[in-house]
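> Sharing a sequence plus its predicted fold:
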Amino acid sequence: MAHTPVTLTNARVVTPDGVHDGRLRVENGRVAALGPDTPSPAAPPTGEVRDLGGAWVVPGLVDTHIHGGAGHAFPDADPEGALATVAFNRRHGVTSLVGGLVAATPDDTLRQVAALAELCDAGELAGIYLEGPFIARSKCGAHDPELLRDPDTAEFDRWLEAGRGHVRMVTVAPELPGALDLIRAAASSGVVAAVGHTEADYERTLAAFDAGATVATHVYNAMRPLNHRDPGPIAAALNDARVTVELIMDNVHVHPGAAALVFSSAGADRVSLVTDAMSATGLGDGEYTLGDLRVRVSGGEARLVENGAIASSTIVLPQAVRNTVEGLGVGVPEAVRSASSVPAAALGLAGAGRIEVGGHADLVVLGRDLTVADVMYRGAWVA
């Protein structure tokens, strides 16, 4: 689809190589040029020209751990509802989503994977993520413990068949029987294995990374805690340069002091900001469901009705960027990359989360307070 060319001037553009101060040109849905704000007076730019007054232009953000929003959940396997979640996030600056599933029966999981694969084929989702069912009962979080089971490579293979190449990541608790075999099978299939919802000790976690796991699922949450004589999976992930560390920066899941430790230990290039958001995101307080579990949201904080455990978040990814900058003192370019190019690279999402000449024009304009002022998707402004 052809779009009117757009030139953004007086912009601070976050690129993979740093910050480009100047102008950005969009043609035919792609970034056509980056240059200084010194155009030739004899050749003014055609199409729309917008002076941003020094505002930030950042890549469309990439949420690789999200379960729903705008009243809908990916585990519902409802295409219209999933599209509503995608549209809601796109309006708020998140232009690439990996649809997240929670623990379900084997038949339900296959049905969910197949439904999301259709949306991946259509280009609406960037992939599929299975957070369960191969996780520890003692660290199940907001997953139904009755639906958890030991890692099974035969079941994993059925997911791959149903997903038609769109399964991007699976979380595994390394201490479970068959876990390392599952991690090896995932790595050999091009699927990212993540360590999470786990009681694994430091050594077993390192064994998982050696077997091919490359992501730590929402670090701190639903995993053996950090202790100076029992460092567990948190220290293993922070110390291992092969590992990208997910972090939920809603100021509920992780205290800012602990979040700052993640950035100082791993560095922004290994921190992937995620929301773990649920269907209540974008709505208000009340009761909702996550999978088959009841969740009560109060003051934006989501907890299971049954036992009060934290159950997902209700933020959209730009809020995580703001919290990181304002609460931790991380620079805007670094925080943005942790919500764009870092998660995209961790899951192999080619071209996502990057502003570069020739790439898709998925752009977000941030105001001085880092709130989303405008969003462009594939070269067109999002209403």
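Thanks, I have the structure now. Numbers count the residues shown, from 1 in each chain.

> From here on, just use CA atoms for contacts and neighbour counts.
Noted.

> quick one: stretch 198-214 to chain centroid distance?
Taking the mean of its C-alpha atoms, stretch 198-214 sits 22 Å from the chain's own mean (CA atoms, centre = their mean, to the nearest Å).

> Would you mark the buried spots in that stretch?
198-202, 204-206, 208-209, 211-214 (16 or more other CA atoms under 10 Å).

> And for stretch 131-149?
Quick answer for stretch 131-149 (16+ other CA under 10 Å): 131-137, 139-145, 147-149.

> try stretch 181-188
In stretch 181-188, counting by 16+ other CA under 10 Å, buried: Asp181, Leu182, Ile183, Arg184, Ala185, Ala186, Ala187.

> what's the neighbour count on Ala350?
12 (other CA atoms under 10 Å).

> let me fix that: Ile66
25.

> Could you do Gly348 as well?
15.

> distance of it from Gly196?
20 Å (CA to CA, to the nearest Å).

> quick one: which of the buried residues of stretch 181-188 is nearest Ala55?
Ala187 (40.5 Å; CA to CA).

> need the contact list for the closest residue to that closest one other than its chain neighbours.
Take Ala187 and drop its neighbours on the chain: the residue closest to it by CA to CA, 6 or more residues apart in numbering is Gly212, 5.7 Å away. Gly212 makes contact with Ile183, Arg184, Ala187, Ala193, according to CA atoms under 8 Å, 6 or more residues apart in numbering.

> alright, now check it against this:
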Amino acid sequence: MFMLYGNILTLAGWRHGTLHAQGGRVSQIDARPATPDDNDDVYILPGFVDLHVHGGDGANIMDGADAAVTISRMHARHGTTSLLATTVNAPHERLSVLLQALAQPISHRPHNGARFLGVHLEGPYVNPGRLGGLPNHARPAVIAELEQYMATVPVRIVTLSPEIAGHDDIIEWLAARGVRAQIGHSLGTYEEGVAALDRGAAGFTHLYNAMSPLGHRAPGMVGAALAHAEYSELIPDLIHVHPGAMKVALRAIPKLYCVTDASLATGLPDGEYDKDEGRVITKCMGGVRLADGTLAGSALTMDQALRNLVSIGLTLDDASHRLSRNPADYLGVADRGRIGTGAWADWVVLDRQLQVQQVFVEGEQVYAA
């Protein structure tokens, strides 16, 4: 059993006092209602839940189990306590081998690392005309493939383009199995987006990026999201999306949540790095781009995402919800992304400048500044 003292963001709001954990879960909250500005103690927030992570610290999730361990540990140092291993477009044979390799770090949390909650398949079932930074291995979805992948690892999210023939049925099939079908990398119309939501699509992948934009006569996928979505991803690195557009989405989508879309260059100095299939990415001025200037993931961490959200005017508790509770709720995970009795002891401790001081995953301290 152990405890922490400070300003605690609980399910019931801010409390000031002591947080107790036993057996990896919150056992007691001995604290009074408080406004955190009234004292100088640290902030204790729910650990961040990142549903879109490709890499970090030079490791690419497409390289398998060892890379996944490195990624888990790197993001844990920045307050992420659970995450999804996010793949990219690849041939079926490569994805099959990769998912078999990822089964181990998913089933056994890496030491000093974040917990993998499963896999996010970002493609390959996307529109080849809207690849963004994805490799050119897009193809229509096939149920037999998905069944094989889902038998290997917990597939939690599948990003696909609803305008591709047959994908309307795939969306219904995924929704019936509790998998979040997510609209992304799409040239579809507003009407196709609304129809996909009606069939069971649950959200949108990195809103605004790699999808048909909002026009006042052709609202596109962005318009479908802003008008109808309950959940959507957004990358708050202040590069992928202008702060003004971020505020539009935050106002329009009730449970908008934020992801990093972190690449292997996250945590590394500026420079050029091998991404995959001979492609080179350049990290410079906080962004990550292909040779033609296309954004290729990000260099974002979740603690920086928190600071960015606060910098554009969100309260600390609202910013925290966008990084923890909302993504956990999206997956239907009721015991992560929040601090309450019985929830996992996944916590990030921040100083008054919102710099990470300690991180706990399932009651284990995995990082201390």
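Noted; the coordinates are in hand. Predicted model only: the values in this text are computed from it and were never measured.

> With adjacent residues omitted, what lies nearest to whatever residue of structure 1 lines up with Ala305 of structure 2?
Aligned counterpart of Ala305 of structure 2 in structure 1: Ala320 (TM-score structural alignment). Setting aside the residues directly before and after it, Ala320 of structure 1 is nearest to Met249 in space (CA to CA, 6+ apart), at 4.9 Å.

> Translate that neighbour into the numbering of structure 2.
Per TM-score structural alignment, Met249 of structure 1 is aligned with Pro236.

> Pretty sure its match sits in a strand.
No: counting by DSSP: H, G, I helix; E, B strand; the rest coil, Pro236 of structure 2 is located in no strand; its state is coil.

> Aligned against structure 2, show me the partner of the residue nearest to Ala187 of structure 1.
In structure 2, Gly212 of structure 1 lands on Gly200 (TM-score structural alignment).

> Please tell me how far the helix or strand where Val325 of structure 1 lies is from the chain's geometric centre.
Taking DSSP states H and E as the criterion, Val325 of structure 1 maps to helix 317-328. Distance, stretch centre to chain centre, for helix 317-328 of structure 1: 14 Å (CA atoms, centre = their mean).

> quick one: whichever helix or strand comes after that helix aligns where in structure 2?
Next helix or strand after helix 317-328 of structure 1 toward the C-terminus (DSSP H and E): helix 332-338. Under TM-score structural alignment, helix 332-338 of structure 1 corresponds to residues 316-322 of structure 2.

> Buried residues, that stretch. List them.
Quick answer for stretch 316-322 of structure 2 (16+ other CA under 10 Å): Leu316, Asp317, Ala319, Ser320, His321, Arg322.

> With structure 1 overlaid, how far apart is it on average?
By mean CA distance after the TM-score superposition for structure 1, the fitted stretch 316-322 of structure 2 averages 0.7 Å away from its aligned residues in structure 1.

> Mind listing residues that contact that stretch?
Leu9, Leu45, Pro46, Phe48, Lys255, Leu256, Tyr257, Cys258, Leu306, Leu309, Val310, Gly337.

> ok so, going back, could you list every residue that touches the match of Ala305 of structure 2?
Ile248, Met249, Asp250, Leu273, Val274, Thr275.

> What about the third one, how many residues nearby?
Neighbour count of Asp250 of structure 1, defined by other CA under 10 Å: 27.

> isn't it right up against Val316?
No: counting by CA atoms under 8 Å, Asp250 of structure 1 sits too far from Val316 to count as a contact (9.2 Å).

> Identify the contacts common to those two.
Common neighbours of Asp250 of structure 1 and Val316 (CA under 8 Å, 6+ apart) are Thr275.

> Report the two of the buried residues of stretch 198-214 of structure 1 separated the most.
Farthest pair in the buried residues of stretch 198-214 of structure 1, by CA to CA: Glu199 and Gly212, 18.7 Å.

> Roughly how far does Ile157 of structure 2 sit from Glu122 of structure 2?
Taken as CA to CA, the span from Ile157 of structure 2 to Glu122 of structure 2 is 8 Å.

> what do you get for Asp169 of structure 2?
Distance from Asp169 of structure 2 to Glu122 of structure 2, by CA to CA: 18 Å.

> Then Ala138 of structure 2?
Counting by CA to CA, the gap from Ala138 of structure 2 to Glu122 of structure 2 is 10 Å.
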